[in-house]
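# Below are the sequence and a predicted model for it; my questions follow.
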Amino acid sequence: MLPFSAAADRNKDVVLETLRPILANRTKVLEIGSGNGQHAVHVTNALPHITWQCSDLPDNVPGIAERLKQDGNDRTPAPIALDVASPPWPLPAPDGPEAFDAIFTANTLHIMSFEHVEEFFARAGEVLCTQDGALCVYGPLKYGGAFTTESNAAFDVQLKSWNPVSGIRDFEELDALAQNTGLTFAVDHAMPANNQLVVWERG
């Protein structure tokens, strides 16, 4: 049986429609932390101009590969093993013909330590060196240190009980990291289940 995320299945349509205008003039997406590969399949089936490169920690790559083998297409290449905390990332040259012009990640930054979040933004800035690069981050956020809902506050407590270095991140801290690597805040979309989809762009 293929690995399956009920949350990814529930939010796939709203994620697609939110990404649609962002990806309208972009062609190659790198997903960090692809989980089960469900977003890759759904987006590329709907947007035939998009190639979507899945990546995840080595233990998760076989499950993603099986999903792409069963449900993917010629624009969902084999997933790659990528650990945010272990640079350099095994990717094409950012100024070459295979360069990525968009990065997408969902429900990852609150799982990582903040040091790994810093590494994520630093490497994302290197990957998205083209003028039209876009970084898209999906998940729960805080604003000015405040949670958007009581359920997110409870979720943060639960996260920290599992791993003290994890937790819901502050938008302002993420925006500062993005700015440090040359990315500029573009838009913040409110999403279902108390999540956000924030986009930073190059230039």
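Here it is on my side, so go on.
# C-alpha only now, for contacts and for neighbours.
Noted.
# Distance check, residue 24 against residue 47.
From residue 24 across to residue 47, the span is 9 Å (Cα to Cα, to the nearest Å).
# Below is structure B, check it against A:
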Amino acid sequence: MQTLDSLDALPDGALSSPAAARNSAAILEVLRAHLPARGAVLEIAAGSGQHAVAFAAALPDVDWTPSDPSAEARASIAAWTRHAGSPNLRPPLVLDATDEATWPDPRFDAVFCANMIHISPWAATEGLMRLAGRTLRHPGGLLALYGPFLEADQPLAPSNAAFGASLKDRDPAWGLRDRDAVTTLARTHGLILTRRVAMPANNLMLLFRREA
């Protein structure tokens, strides 16, 4: 499982992510305001599963399906799911954004992805946009993207500059993505940026809607 967070392993196989615990409430506030009151959400690169559990519990009328290409992550998601017992939280899917053979049929109202595109090659972002464009079943369907970004019209926080450099040191294919490049890529798949939300710790939520 690709992560820059320090994970604690719990006895039942669940992994505990301090970052997920810190940012869940802020992310939930945005999702609650913009997700449909009822519908199906696909989470890409769900990691430890803490976001999935927290959001499914807080949004009981939303059907939440987490996914991750990592068996370790899916085991953790399954363990958190057993703890939560939320009837609207589905078993984790095996899904790799770079492998279309693993993508589900188009049946979701929203797609959520946190902290993936900067710790994966650009091909994963390209796959995410193709996946969202194909999987969102209705015009107005939401892609919610969370993480740090480069922005031409905003100064780069020193902490994000250092973080971006550390990503490149770890893997030259990783790095903070330019917001405008991500927005342009999304547009080629019928996804239009409709809202930029500043988040704690110099992160952003970018909300895209599927065109009619």
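Sure, I can see it. Worth saying up front: this structure is predicted, and the values here are computed from it rather than measured.
# Superposed, what's their TM-score?
TM-score for the superposed chains, counting by TM-score structural alignment, normalised by the length of structure 1: 0.92, backed by 198 aligned residues with a Cα RMSD of 1.5 Å.
# hang on, the earlier thing: between residue 24 and residue 47 of structure 1, who's got more neighbours?
Taking neighbours as other Cα atoms under 10 Å, residue 24 of structure 1 and residue 47 compare with residue 47 leading, 14 against 11.
# three-state assignment of residue 146 of structure 2?
Three-state call for residue 146 of structure 2 (DSSP: H, G, I helix; E, B strand; the rest coil): strand.
# max-length helix in structure 1?
Longest helix in structure 1 by number of residues, with DSSP state H as the criterion: helix 6-22.
# After that one, which helix or strand is next? Please name it.
In the C-terminal direction, the helix or strand that comes right after helix 6-22 of structure 1 (DSSP states H and E) is strand 28-32.
# What residues in structure 2 pair up with that next one?
Matched against structure 2 by TM-score structural alignment, strand 28-32 of structure 1 falls on residues 40-44.
# Check the mean deviation of the matching stretch from structure 1.
By mean Cα distance after the TM-score superposition for structure 1, the fitted stretch 40-44 of structure 2 averages 0.5 Å away from its aligned residues in structure 1.
# wait, doesn't residue 9 of structure 1 sit right on residue 38?
Yes - shown here, residue 9 of structure 1 and residue 38 form a contact pair, counting by Cα atoms under 8 Å, at 7.2 Å.
# ok, these two, which is more surrounded?
Counted by other Cα under 10 Å, residue 9 of structure 1 and residue 38 do not tie: residue 38 has more neighbours, with 21 against 12.
# For residue 22 of structure 1, see how far away that one is.
From residue 38 of structure 1 to residue 22 of structure 1 the distance is 19 Å (Cα to Cα).
# which residues touch residue 40 of structure 2?
Residue 40 of structure 2 makes contact with 62-65, 107-110 under the criterion Cα atoms under 8 Å, 6 or more residues apart in numbering.
# Quick check: chain neighbours aside, which residue is closest to it?
residue 63 (4.5 Å; Cα to Cα, 6 or more residues apart in numbering).
# okay, and the helix or strand harbouring residue 128 of structure 2 goes to which residues in structure 1?
If you go by DSSP H and E, residue 128 of structure 2 is part of helix 122-135. The aligned range for helix 122-135 of structure 2 in structure 1 is 114-127, by TM-score structural alignment.
# what's the mean deviation for that stretch versus structure 2?
Mean deviation for stretch 114-127 of structure 1: 1.2 Å (mean Cα distance after the TM-score superposition for structure 1).
# Figure out the helix or strand that the residue positioned nearest the centre of structure 2 lives in.
Centre of structure 2 computed as the mean C-alpha position; nearest residue by Cα atoms, centre = their mean is residue 113, 1.2 Å away. Under the criterion of DSSP H and E, residue 113 of structure 2 resides in strand 110-114.
# still on that earlier bit, so which bits of the helix holding residue 128 of structure 2 are buried?
Buried residues in helix 122-135 of structure 2, defined by neighbour count with 16 or more other Cα atoms under 10 Å: 122, 124-135.
# now do stretch 178-193 of structure 1
For stretch 178-193 of structure 1, a neighbour-count test (16+ other Cα under 10 Å) marks 178-179, 181-185, 191 as buried.
# Next up, the contacts around the residue mapped onto residue 76 of structure 1 from structure 2.
Under the alignment (TM-score structural alignment), residue 76 of structure 1 pairs with residue 89 in structure 2. Contacts for residue 89 of structure 2 were tallied using Cα under 8 Å, 6+ apart; they are 52-53, 56, 63-65, 81.
# neighbour-wise, which of those residues leads?
In terms of neighbours by other Cα under 10 Å, these top out with residue 64 at 29 neighbours.
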